[in-house]
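[1] I'd like to go over a predicted model; first the sequence, then the structure.
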Amino acid sequence: MNLFKKRKYITVSNLNLENSKDKAQQLENTSNIPEGMWVKCEGCGKVLYKKDVEKKNKICIYCGYHFRMTPKERIELTIDKGTFEEFDKDMKASNPLDYPKYEEKIFKMEQKTGNNEGVVTGKGKIQNEDTVIAVMDSNFIMGSMGTVVGEKITRAIEYATLKKLPMVIFTASGGARMQEGIFSLMQMAKTASALGRHNESGLLYITVLTDPTTGGVTASFAMLGDIILAEPDALVGFAGRRVIEQTIKQELPKEFQKAEFLLHHGFVDKIVKRDELKETLGRIIKLHSDGE
């Protein structure tokens, strides 16, 4: 296969079709999709009009595939309108190991995502129930957990403990951030310790596993929830599939490390579709509320 072969990019003006479904059908038969207007579903391969996907909370209308969301989109979907207050918005990463071009990479991610780091934390109401929330950003260096991610999540947990509030974390991560080495790995213990104190105070902690949740995040706060929810078909695991297969010299099941597989084996309490997630979270929080 010639990777450097020139390809013809199809644009909407080339199509001259009557409606978006016809356009989408023709686009499905091409290897390239116009950027900005159309997106291709990774679940069924259908080409979808981007605005239609956004109106449906980034869920494919054909197969139900859940596209990845930004923290802003997640918060707007989950938190009652006008109630969100962000924590530690200006906290930025340093370069503790003097890793080459790390500052440049952070700057590019800031420009791309509009966030200073790979997690957004804050407080708000979910169906009128006060809640502290953390939402990881898979677009910011693949949601990797560095010192700032760990510190922001820890501070949010400590605030929830102090104010006697439930904690909800939406996980999405490729694992620990290699550019920060051992400093990144230390965040696993720090966040787990903060959650331990939160738990000792008799408070509720819910994790929502979204695609993908892997590595050190899975091995720490992602799997420590009192109740663990997951979005459909989310990838959840520690080591990569190929690494495990090469280690144990066995072929793993096709559905291995999917949310449904984890539910079947008792690692997840419930798989919840995105459209039902706010209602589910609100109901769980209300059930655990002391009624004050």
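    Good, I have the coordinates.
[2] alpha carbons only for contacts and neighbour counts from here, please
    Will do.
[3] please report how far residue 136 lies from residue 55.
    To residue 55, residue 136 is 22 Å away according to Cα to Cα, to the nearest Å.
[4] next, the one to line up against it:
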Amino acid sequence: MRGADRWALAARRPCGEIFVDVNPVLTLARKHPRWNRFPIRGMFALADSLIIGVKALSISGGISLEDVVESEADEPVVRESCDGKIKGERAAPVSTPQIAIALVIAFGLFFGLFVVLPAALAHQFDGVIDNTVVYNLIEGGIRITIFVLYLAAMSLIPDIRRVFMYHGAEHKAVHAYESGAPMTVESAAKFSRAHVRCGTAFVLIVFVVSILAFSLMGRPALALRVLERLVVIPFVAGFSYEIIKFAGKREDSRATKVLMAPGLLLQKLTTREPDEAQLEVAILALEAAIGSAPDVAVAVKV
């Protein structure tokens, strides 16, 4: 969970405790205020989110695998046991090179699957369809289809389904907070697991905006077309960020509901109904991010 000036992670340890870790948000835009301007601020906001995501995955992965690490390692590396006894050294934080490598790999997979592959498949229509707009509509349709099939396939993996349950818990907790409802499991459970500012909706908007952007670029040779998309995608993402930001401030308007309906519908694939234990974790993470929980790493007994 990310707040205005800090982000928090909560993860349930194998023994049942919930580990909460709070970190300051050190955004690129804060370091360089000139970057916090339309239309480029969205690109840097996205970069900040990706960096935080990599760090959070590293921490939560280490927490969830504590028992495995303890049993398989020659020397114990578990941070602290649930009985409070230190059993090894604290794991080293994710380094900048590790974050960079992870982001490069993630972007490479995204670009290959959702840019290069759709462009290559749409290339088969060269010489058949002359209208550039129609051609890009076909390419965009292929891209969205691949995305939906990818999400559907991922949802078949048990561990990913569990991640999607936590995703739903996150949305429910945020809904409860934004509506002023009590921050309890029972209260949060009543809310929708879809949210207008979800990353799933963001990716879908990126794909739709890219159809319009690519239509303005003509239809050069395939290799040049792919290169153009590589250059333009960050700007498309930045503009899509502005759309999400605008919609988030006007969630109750009819226009926003129509605009965001496809993204909300797609969240049926990327979220699942969470159980009470998952809602508990999500609420603790949110409370830590907004400042109603300690701003240090703690283990909360449940």
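    In hand now; what should we look at? Model, not experiment: these values are computed from the prediction.
[5] so what number do they get for TM-score?
    Taking TM-score structural alignment, normalised by the length of structure 1 as the basis, the two superposed chains have a TM-score of 0.25; 133 aligned residues with a Cα RMSD of 6.6 Å.
[6] before we move on, the earlier item: looking at residue 136 and residue 55 of structure 1, which is more packed in?
    Neighbour totals were compared for residue 136 of structure 1 and residue 55, and residue 136 leads with 28 against 9 (other Cα atoms under 10 Å).
[7] that one: what's it in contact with?
    Contacts for residue 136 of structure 1 were tallied using Cα atoms under 8 Å, 6 or more residues apart in numbering; they are 71, 118-120, 143, 169-173.
[8] same deal with residue 243 of structure 2?
    Residue 243 of structure 2 neighbours (Cα under 8 Å, 6+ apart): none.
[9] that older thread, filter the contacts of residue 136 of structure 1 down to the ones in helices?
    Counting by DSSP state H, these place residue 71 in helices.
[10] filter the contacts of residue 136 of structure 1 to the buried ones?
    Of the members of the contacts of residue 136 of structure 1, the ones counted as buried by neighbours, 16 or more other Cα atoms under 10 Å, are 71, 118-120, 143, 169-173.
[11] all helices for the stretch 101-250 of structure 1, in order.
    With DSSP state H, counting those that start in this stretch as the criterion, the stretch 101-250 of structure 1 has helices at 102-113, 147-162, 181-200, 215-218, 241-248.
[12] okay if I get the ones you listed as CSV plus distance to residue 206 of structure 1 and mean neighbour count?
    CSV is the format used below for the helices of the stretch 101-250 of structure 1 (distance: least, Cα to Cα, whole Å; neighbours: other Cα atoms under 10 Å):
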stretch, distance to residue 206 of structure 1, mean neighbour count
helix 102-113, 26, 14
helix 147-162, 12, 22
helix 181-200, 11, 18
helix 215-218, 14, 24
helix 241-248, 26, 11
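[13] make a markdown table out of these and add distance to residue 87 of structure 1.
    Below are these laid out as a markdown table (distance: least, Cα to Cα, whole Å):
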| stretch | distance to residue 87 of structure 1 |
| --- | --- |
| helix 102-113 | 17 |
| helix 147-162 | 8 |
| helix 181-200 | 16 |
| helix 215-218 | 20 |
| helix 241-248 | 36 |
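[14] returning to that earlier point: nearest to residue 126 of structure 1, of the buried ones among the contacts of residue 136 of structure 1?
    Closest approach between those and residue 126 of structure 1, by Cα to Cα: residue 169, at 13.1 Å.
[15] tell me if I'm right that the closest one and residue 133 touch.
    Yes - between residue 169 of structure 1 and residue 133 there is a contact under Cα atoms under 8 Å: 5.7 Å.
[16] just checking, what packs against the helix or strand containing residue 39 of structure 1?
    Following DSSP states H and E, one finds residue 39 of structure 1 within strand 38-40. Helices and strands touching strand 38-40 of structure 1, as assessed by 3 or more Cα pairs under 8 Å, 6 or more residues apart in numbering; DSSP states H and E, comprise strand 47-49.
[17] hang on, the earlier thing: narrow the contacts of residue 136 of structure 1 to those in strands?
    119-120, 169-173 (DSSP state E).
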